[in-house]
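1. Need a 3D model of the sequence below.
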Amino acid sequence: MLANSSMVFAGIWAALMYASGMISNVGIEAVADLAASEPDRAVAVWSTLDIVTNGLGGGNELVGGIWILLVSIAGLITTRLPRWLNVVCLITAVVGLVTVVPDFEAVEMVFSLGSIIWFLGVGITLLRDRTPVRTTR
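-> Sure, this is the predicted structure:
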């Protein structure tokens, strides 16, 4: 159940990130096209683009925080990852969840840096430990 829940939130988070990136790419092109001929309209489109992309993937890290929290819980239960890495994961998850509070958006950078440290740590751990994992279904 924990693995399935984690996969669902990972998929949602990935989809939101891709959607945000694609909308940004298309929107930036539209803003650039409008900038020379209709600068006021370009500003309005840019503002709208910013709201949409932040709403999808940049304004808060709720979905990412939930996913990382679920993975951290799984890591603590299975002890497959080093304890320090699970602690980084828990802190990162809590910080991600806090980004939904309007006055705490600045902690998004902490979430991003914690995620990078965690991803690198997981990657290095998985590359070092080549023991096959037995899955149950």
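2. all contacts plus neighbour counts: C-alpha atoms, from now on.
-> Will do.
3. what residues are up against the most centrally placed residue in the chain?
-> For the chain, the residue sitting closest to the mean C-alpha position, by C-alpha atoms, centre = their mean, is residue 64 at 4.2 Å. Residue 64 is in contact with 9, 10, 13, 93, 96, counting by C-alpha atoms under 8 Å, 6 or more residues apart in numbering.
4. From residue 110, how far off is the fourth one?
-> Right, the one you point to is residue 93. Between residue 93 and residue 110 the distance is 10 Å, computed by C-alpha to C-alpha, to the nearest Å.
5. neighbour count winner among those two?
-> Shown here are residue 93 and residue 110; by other C-alpha atoms under 10 Å, residue 93 has more neighbours (26 against 15).
6. And the more buried one, which helix or strand is it part of?
-> Here residue 93, judged by DSSP states H and E, is contained in helix 83-98.
7. For that helix, list every residue counted as buried.
-> Neighbour counts over helix 83-98 (16 or more other C-alpha atoms under 10 Å) mark 85-86, 88-98 as buried.
8. of all those, which comes closest to residue 104?
-> Nearest to residue 104 among those: residue 98, at 6.7 Å, using C-alpha to C-alpha.
9. Please report the distance of the nearest residue to the closest one once chain neighbours are set aside from residue 31.
-> Distance criterion C-alpha to C-alpha, 6 or more residues apart in numbering; nearest residue to residue 98, sequence neighbours excluded, is residue 104 at 6.7 Å. With distances taken as C-alpha to C-alpha, residue 104 is found 29 Å from residue 31.
10. between these two, who's got more neighbours?
-> residue 31 (20 against 12).
11. Now do the SS call for the residue nearest to the more buried one when sequence neighbours are not counted.
-> On the basis of C-alpha to C-alpha, 6+ apart, the spatially nearest residue to residue 31 that is not a chain neighbour turns out to be residue 42, at 5.0 Å. Of the three states, residue 42 takes helix according to DSSP: H, G, I helix; E, B strand; the rest coil.
12. One more, please, to line up against the first structure:
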Amino acid sequence: MDTLTNQMTPSKRPLTPLAGAAFIGMALCYVTLFVIYGAVLRMPAEANTTEKIAYLIENKGLLNLTYVLGYVLFSCLLCFCVNVIGGLYQQVSPTAMAMATLFGYFWGVILLCAGMIGISSHELLASYSNSNPAAAEVIYYARILLTESLGGGIEFVGGVWLLLLGAVSWRHSLLSKPLCTFTLVKGAIGAATLFSAEPVLRDLFGITGIIWFLWMGLVMIKKPT
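-> Predicted coordinates for the structure are as follows:
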């Protein structure tokens, strides 16, 4: 049986249902992004750079929404959950708690930065696309580089947080073995994106994220405070 909340300090226990709701909220952010990018936003594969910039400007409002949900809101929910989960590590493994919490906060911060970069880049593209096309192209490629590095393509930091969480949970029986195993697998997928640019790893990290966040959310909501 999962014993996550039973191991938490009393001050953290009242927050576990809220953290559970936050985990589910993060899963819903992932689902929303999959729906938008899978069914609504489809950039033409054979478009040139100018056409891609025009597409981004045309769909600026919807794209900004995806950055708000998938990066800004997600990172805020994530930081709250990292704080609550930190209450568990404080009891059973202080060193692992410090490392895991650090990587969890790092993940939240870089996602927040990626989201704000994405939103501001759309505004800049709209400003320069007509007056200075060369500058617009520079902004376009800088946007790709920064957002992909910070959270759109490389999920290394989040992967390390999950690996630490899974390892400590397994060692101290803080979560069920299936959930621990799934956490470790998801963490390994995230870490692997540092060494491979294959889209399948990024997509797999996102798909498993929906399951993991829902699973963690239900575990924390069901536990007594």
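13. tm score of chain vs chain?
-> Once superposed, chain against chain, the TM-score is 0.87 (TM-score structural alignment, normalised by the length of structure 1); 131 aligned residues with a C-alpha RMSD of 1.5 Å.
14. Need the counterpart of the residue nearest to residue 31 of structure 1 in structure 2.
-> When structure 2 is aligned by TM-score structural alignment, residue 42 of structure 1 is paired with residue 136.
15. Contacts only, for its match.
-> Contacts of residue 136 of structure 2 (C-alpha under 8 Å, 6+ apart): 53, 124, 125, 128, 129.
16. 7 Å instead, please
-> 125, 128, 129 (C-alpha atoms under 7 Å, 6 or more residues apart in numbering).
17. Tell me which stretches of structure 1 form strands.
-> Assigned by DSSP state E, the strands in structure 1 number zero.
18. Centroid-wise, who is the farthest residue in it?
-> In structure 1, counting by C-alpha atoms, centre = their mean, residue 37 sits farthest out from the average C-alpha position, at 36.3 Å.
19. State the distance from that residue to residue 93 of structure 1.
-> With C-alpha to C-alpha as the criterion, residue 37 of structure 1 and residue 93 of structure 1 are 45 Å apart.
20. Next, count neighbours for the counterpart of residue 96 of structure 2 in structure 1.
-> Matched by TM-score structural alignment, residue 96 of structure 2 corresponds to residue 2 in structure 1. Residues lying near residue 2 of structure 1 (other C-alpha under 10 Å) number 11.
21. what do you get for residue 65 of structure 1?
-> Neighbour count for residue 65 of structure 1, taken as other C-alpha under 10 Å: 26.
22. what residues are up against the equivalent of it over in structure 2?
-> For residue 65 of structure 1, the aligned position in structure 2 is residue 159, judged by TM-score structural alignment. Neighbouring residues of residue 159 of structure 2 by C-alpha under 7 Å, 6+ apart: 186, 187, 188, 189, 190, 191.
23. Which member of those residues is positioned nearest residue 67 of structure 2?
-> Nearest to residue 67 of structure 2 among the contacts of residue 159 of structure 2, with distances taken as C-alpha to C-alpha, is residue 190, at 19.8 Å.
24. Residue 156 is in contact with the closest one, correct?
-> Yes. Using C-alpha atoms under 7 Å, residue 190 of structure 2 is in contact with residue 156, at 5.2 Å.
25. What distance do you get for the closest residue to residue 41 of structure 1 other than its chain neighbours to residue 22 of structure 1?
-> Closest residue to residue 41 of structure 1 apart from its sequence neighbours, by C-alpha to C-alpha, 6+ apart: residue 34 at 6.9 Å. For residue 34 of structure 1, the distance to residue 22 of structure 1 equals 19 Å [C-alpha to C-alpha].
26. Comparing these two, which residue is more hemmed in?
-> Neighbour comparison, residue 34 of structure 1 and residue 22: the larger count goes to residue 34, with 16 against 13 (by other C-alpha under 10 Å).
27. Just give me how far the longest helix along structure 2 sits from the chain centre.
-> When structure 2 is parsed with DSSP state H, its longest helix is helix 94-128. What separates the centre of helix 94-128 of structure 2 from the centre of its chain is 9 Å, taken as C-alpha atoms, centre = their mean, to the nearest Å.
28. which helices and strands sit right next to it?
-> Using 3 or more C-alpha pairs under 7 Å, 6 or more residues apart in numbering; DSSP states H and E, the elements in contact with helix 94-128 of structure 2 are helix 49-58, helix 60-67, helix 74-92, helix 133-147, helix 156-171.
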